[in-house]
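Undergrad: coordinates only, no sequence provided:
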């Protein structure tokens, strides 16, 4: 239940969505596509210039009930940036567990989210993650079963 980021990158990365439930960067699904939380170009640019958001830097007591009642997404941009894509990368091929491939633009990928938890549980069926576009345009039909993100 891992996701590989590979292709025209300096550092291929393997992601384990099962550990994201305690990550400070996660976003609740029901809040992700409201106008105040959809990342826009100004927010993305300012985030890239400022310090990155903390990743489990604070020790919090998590409300277990809350974690088990909500579905969570993880913004994908920081993971893609850490892989250091080549400058010529313009697209990403999303390979799924059902052996399908979906091609999206690199900019769409950077603004996307990965759904990794439904009602506080790891996604087993069609998992390990679903991809949602940053604008929420595919909320009713996310790309399911993401196992490889290949940058081309």
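TA: That came through fine. If you're wondering where the values come from, they're calculated on a predicted model, not measured in any experiment.
Undergrad: please make it C-alpha for all contacts and neighbour counts, starting now.
TA: Will do.
Undergrad: isn't residue 133 right up against residue 113?
TA: Yes: the criterion here is C-alpha atoms under 8 Å, and residue 133 meets it with residue 113 at 6.4 Å.
Undergrad: who has more neighbours, the two?
TA: Comparing residue 133 with residue 113 by other C-alpha atoms under 10 Å, the one with more neighbours is residue 113, at 26 against 19.
Undergrad: one more structure, for comparison:
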């Protein structure tokens, strides 16, 4: 099975997505908490500023050394990547393909040639699940499509192989 998802059609740039590298992407969403009340939508720029502020304050207070707490934080992140289920929002990838002015919809195409069509504006509400309990979706992947509201959490669109922008 190919582990790539091409974005083709009415776009300026055909893009090939590789879901196996998304585990390292900061935009990934932890599905173990995403559909719970504990999940809080985050602003990436604010989060970046907050991290930089904390790092700067730590350097001022402790000097340019890395205290032992950083090692344990990295270990926790590594363990989480090996055991959690993750997804990523589809919207930035479609935006990077730059749909042409006439493009109105995008279609998810599965291995069995089933097609699911949505308006381009809905791309922010569709997640691609790429990892289940720390493992890539080898059997019925490379990705599963989930709705942000969780309405198809139990029965996602499986075997998504391509995105066609129309």
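TA: In hand now; what should we look at? Just so we're clear, the structure is a prediction, and the values are computed from it rather than from any experiment.
Undergrad: so what's residue 121 of structure 1 up against?
TA: By C-alpha atoms under 8 Å, 6 or more residues apart in numbering, residue 121 of structure 1 lies in contact with residue 68.
Undergrad: give the equivalent position in structure 2 for it.
TA: Using TM-score structural alignment, the partner of residue 121 of structure 1 in structure 2 is residue 135.
Undergrad: kindly report the same for residue 82 of structure 1.
TA: By TM-score structural alignment, residue 82 of structure 1 lines up with residue 96.
Undergrad: checking my notes, that match in a helix, right?
TA: Yes: assessed with DSSP: H, G, I helix; E, B strand; the rest coil, residue 96 of structure 2 lies in a helix.
Undergrad: quick one: residues contacting it.
TA: Counting by C-alpha under 8 Å, 6+ apart, residue 96 of structure 2 touches residue 13.
Undergrad: would you mind measuring from it to residue 156 of structure 2?
TA: As judged by C-alpha to C-alpha, to the nearest Å, residue 96 of structure 2 and residue 156 of structure 2 stand 25 Å apart.
Undergrad: go on, residue 145 of structure 2?
TA: 6 Å.
Undergrad: more neighbours, these two?
TA: residue 145 (24 against 16).
Undergrad: now that one: which helix or strand?
TA: Here residue 145 of structure 2 sits within strand 143-147, counting by DSSP states H and E.
Undergrad: which elements pack onto the helix or strand just after that strand?
TA: Downstream of strand 143-147 of structure 2, the next assigned helix or strand under DSSP H and E is strand 157-165. Under the contact definition 3 or more C-alpha pairs under 8 Å, 6 or more residues apart in numbering; DSSP states H and E, strand 157-165 of structure 2 sits against strand 5-9, strand 105-110, strand 143-147.
Undergrad: since that was my last question, I'll sign off now.
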